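Peer 1: Structure for this input, please:
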Amino acid sequence: MRVGVIGAHASRGWARAVHLPALLSLPDYEITAVAGTSRESARQAADVWGAKHAFADPQELISHPDVDLVTISVQLPRRDGLVEAAISAGKHVYSEWPLARSAEAAERLHALAEQAGVRHAVGLQSRHHPAIGYLRDLVADGKVGEVMSASLTYSLSSPEVWSVRYADLFDHTKGVNHLAVVGGHSMDMFGSAVGHFTEISATLATRIPRITLQETGEQITVTSPDQIAAVGLLESGAAASVHIMTGGPRGEGFLIEVHGRAGRLVLDSADDSLVGPEFTLSFSGGTGGTVVLPVPDRYVPMPSDAPPAVRNVRQVYRNLAAGIPTEPDFLTAVRTHRLIDAIKRSATTGERQHLG
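Peer 2: You can find the predicted model right below:
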């Protein structure tokens, strides 16, 4: 499958760190085209990654006959129309997360992709983390018995001085704030392991009201939340809670707890990384102590020496090449966007929200 990567760069960026190394390691793929912010930067990226074609205009990449799959690795505010254009051109498409600014917009993209018969994937690849997969199977196989409750807490540091290129993070209208990005990734991991919310109540708060732009010293007002707290019920009927907290000194990272009639599973991380945390999974039964559960080798895709984020993205590409209708696809994105929209509605109205 011949791939064109929008957002490619020779020395920096998410595509350079994750997508391009993942593609380069897969024999089912050939990197044939790249698009960057200028023809010069695209040409440099093409030289590094061995692409035949380099474009400053992503629309040229999308329409090129040598491209079968379009990878869109640019931030949502700079992505207007690209997913639609790829679908209209009959190309398979792998879009970074968030897919859209709302569930309604994500539903429209999913419908377009299905109608066009193209394969589609979204950048919620952390559900392929080996420890998440192992936790999912342990819960499903009854390791803790009937699940009574589950919780996710995610604490990460956040500076109050940021580069201007991250300014969109603090504008709630841009769709790339902590709720969408941090919340979307972490809640998708949580839901894939323990089941999805069917109803939820939420509170949002902004505790850091202003941040400073590093390059100019300008202070801007923060309109997006940095504290996200939600409680509700899962598909199984189990009670569940989510608390995502950002700001202040270094956080403790992920902590997922699953409480069942027969025991408790705890998944925690040694750092607050969002893109590739190292997890420890442990189990405690009713009478025994706590036992660390190493992740079996069968959950770790080969080769295993790549960084976790590269391994996770590589698995998404493997599924795309095989035509396997496996999440995360645009329907995964729709579900996660619906949850985010429900959290926003609940925080605004004070009313409990029901999810289909």
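
Peer 1: only C-alpha atoms for contact and neighbour calcs from this point on.
Peer 2: Noted.

Peer 1: Need the three-state assignment for A15.
Peer 2: Assigned with DSSP: H, G, I helix; E, B strand; the rest coil, A15 falls in the helix class.

Peer 1: thought it was touching H9?
Peer 2: Yes. Between A15 and H9 there is a contact at 7.2 Å, judged by CA atoms under 8 Å.

Peer 1: Show me what counts as buried in the helix or strand hosting L339.
Peer 2: Assigned by DSSP states H and E, L339 belongs to helix 330-349. By neighbour count with 16 or more other CA atoms under 10 Å, helix 330-349 contains the buried residues 330-347.

Peer 1: Which neighbouring elements make contact with it?
Peer 2: With contacts taken as 3 or more CA pairs under 8 Å, 6 or more residues apart in numbering; DSSP states H and E, helix 330-349 sits against helix 103-116, strand 120-122, helix 184-194, strand 197-205, strand 353-354.

Peer 1: those helices in the stretch 51-200 of the chain, which residues are they?
Peer 2: According to DSSP state H, counting those that start in this stretch, the stretch 51-200 of the chain carries its helices in the segments 58-63, 82-88, 103-116, 130-140, 184-194.

Peer 1: R210: which of those is closest?
Peer 2: Among those, the nearest to R210 by CA to CA is helix 184-194 (23.1 Å).

Peer 1: what angle do that closest one and helix 130-140 make?
Peer 2: Helix 184-194 runs at 40 degrees relative to helix 130-140, counting by axes from the mean of the first three to the mean of the last three CA atoms, to 10 degrees.

Peer 1: And for helix 184-194, what's in contact with it?
Peer 2: Outside helix 184-194, the residues that touch it by CA atoms under 8 Å, 6 or more residues apart in numbering are 98, 124, 126-127, 132-133, 135-137, 139, 150, 152, 154, 197, 242, 256, 258, 274, 336-337, 340.

Peer 1: One more sequence to fold, the one below, so I can look at both together:
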Amino acid sequence: MAPIRVGLIGLSGQPREKRDGISWAEIAHLQYFRSTAEYQIRALLNSSVESARAAIQRHELAVNTKAYGDPNAFANDDEIDLIVCCVRVDKHFQTVKPSIVAGKAVYVEWPLERSIHVAKEMCALVALHNAKAIVGLQASFSPVIRKIKQIIDSGTIGRLLSSSVVGSLGHGGATEPKPTSFFLDRETGGNLMSIHGAHALEYIIAALGDFTTFKGACAIRRPFKDIVDPRNGNQVLEKAVRNTVPDHLLIHGTVLPSQAVVAIIFTGGDGIPGLPILDWRIQGEYGWLRLTSSSMALNVGSPDTKLELYDASGKAREIAPDEDQWSKLPLPAQNIARLYEAYRKKDWYPDFDYAIKRHELIETMWRDFDQAEGKNR
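Peer 2: Got it, this is the predicted structure:
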């Protein structure tokens, strides 16, 4: 079968030491594309043709890789099958809209866009033009998440009773790095609630089941933050910038089919030194599961993530997740690879309709927050 021809949006041409932050397109998507013959990068779209050419040269892509600076010209390229969008969330729709209208398949990173209203517009456009659409919610493909679900479904710990998830967001502390300073602006759409919170909800739901009741109690505990430069010893660039996004998230509800109660607490900042950043406990009638990790981003993964099974006697044993051929890739690329493979093999993958369900959860959190604050939006 011929390879799927990819047009990639947002692959930076700047050297790492000269740009702010990380390039998700580089550390995740590109790593997978380099490892497989099933997909081929045929074109790049950046803010300009020159920027796209710089990225082609820096990453040593094939000499016939096309460089675009215009989303409309990009969409009209008949040698592209799948458009992959890895730019900032508030630029997603404007860069992929022409491709959706052209009927091309699109992969858009999570969140789909800055608000549920724009996300629904994207979803409707996909349906109108009969386009295939993938959203970058890859947590359900994580081997450790699948192992948790497998153990629960097998009845090993009996009927699911409850679960608690306590984690530290990493961001949301006293300062904000310049590359993610947009996290402080609710209107941008990319922030602790929509990114960190939603990816966490995705892996919790993948393991435990969909929420039947869902309530958020989120708060802005640091209304002003200094913006710092992480490349220059966290030198303060701007002082007391207003933060309009909750930096502490508390969520509770019940999940299907067990009706188990779930309590989630994510605090801003780095957490307590020496303790796990993430501590997830799952109680069954006959035992417990406990997952600990130095990162709450299980959608990406961490080498020290540990899953333990406690039987009815209290005896614990560590459970190793199943490995596959993608386990040898760098961590950011592994679950992305599994998502691409699901799409290629025509297995289940999260599409835009699925993404709207997650947007609705985030919208519920915002609505609960606004009501608590006495706001009417």
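
Peer 1: neighbour-wise, which of A15 and H9 of the first structure wins?
Peer 2: Neighbours per residue, other CA atoms under 10 Å: of A15 of the first structure and H9, the larger number sits with H9, 25 against 22.

Peer 1: Can you find the partner of the more buried one in the second structure?
Peer 2: Alignment note (TM-score structural alignment): H9 of the first structure maps to S12 of the second structure.

Peer 1: which SS state does its match fall under?
Peer 2: coil.

Peer 1: Okay, it and N46 of the second structure: tell me how far apart.
Peer 2: To N46 of the second structure, S12 of the second structure is 8 Å away according to CA to CA, to the nearest Å.

Peer 1: overlap in contacts of those two?
Peer 2: A52.

Peer 1: Over which residues of the second structure does the helix holding L339 of the first structure lie when aligned?
Peer 2: Helix 330-349 of the first structure corresponds to residues 352-371 of the second structure when matched by TM-score structural alignment.

Peer 1: From the rest of the structure, what touches that stretch?
Peer 2: Stretch 352-371 of the second structure is contacted from outside by 111-112, 115-116, 119-120, 123, 133-135, 137, 193-194, 198, 202, 214-219, 376-377, using CA under 8 Å, 6+ apart.

Peer 1: 6 Å instead?
Peer 2: Contacts with stretch 352-371 of the second structure, where a contact means CA atoms under 6 Å, 6 or more residues apart in numbering, come from 116, 123, 133, 216, 218.

Peer 1: So for the third one, what's the nearest residue that isn't a sequence neighbour?
Peer 2: Excluding the flanking residues, the one nearest A133 of the second structure by CA to CA, 6 or more residues apart in numbering is V106, at 4.9 Å.

Peer 1: Correct me if wrong: the one you found contacts C85.
Peer 2: No. Using CA atoms under 6 Å, V106 of the second structure is not in contact with C85, being 7.6 Å away.

Peer 1: Now which residue in the first structure aligns to L208 of the second structure?
Peer 2: Here L208 of the second structure is matched to V194 in the first structure, going by TM-score structural alignment.

Peer 1: can you check L339 of the second structure too?
Peer 2: Under the alignment (TM-score structural alignment), L339 of the second structure pairs with V316 in the first structure.

Peer 1: burial measure for the spatially closest residue to its match that is not a sequence neighbour, as a count.
Peer 2: What sits nearest to V316 of the first structure in space, not counting adjacent residues and going by CA to CA, 6+ apart, is Q125, at 6.7 Å. A count of neighbours around Q125 of the first structure, defined by other CA under 10 Å, yields 26.

Peer 1: Would you mind measuring from Q125 of the first structure to L265 of the first structure?
Peer 2: Using CA to CA, we find Q125 of the first structure at a distance of 22 Å from L265 of the first structure.

Peer 1: One more: R311 of the first structure?
Peer 2: Distance from R311 of the first structure to L265 of the first structure, counting by CA to CA: 24 Å.

Peer 1: Relative to H252 of the second structure, how far out is the residue most central in space within the second structure?
Peer 2: Geometric centre of the second structure, nearest residue: H199, 4.8 Å, by CA atoms, centre = their mean. Separation of H199 of the second structure from H252 of the second structure (CA to CA): 16 Å.

Peer 1: Likewise for R344 of the second structure?
Peer 2: Distance, R344 of the second structure to H252 of the second structure, using CA to CA: 36 Å.

Peer 1: and these two? which has more neighbours close in?
Peer 2: Neighbours per residue, other CA under 10 Å: of R344 of the second structure and H252, the larger number sits with H252, 18 against 14.
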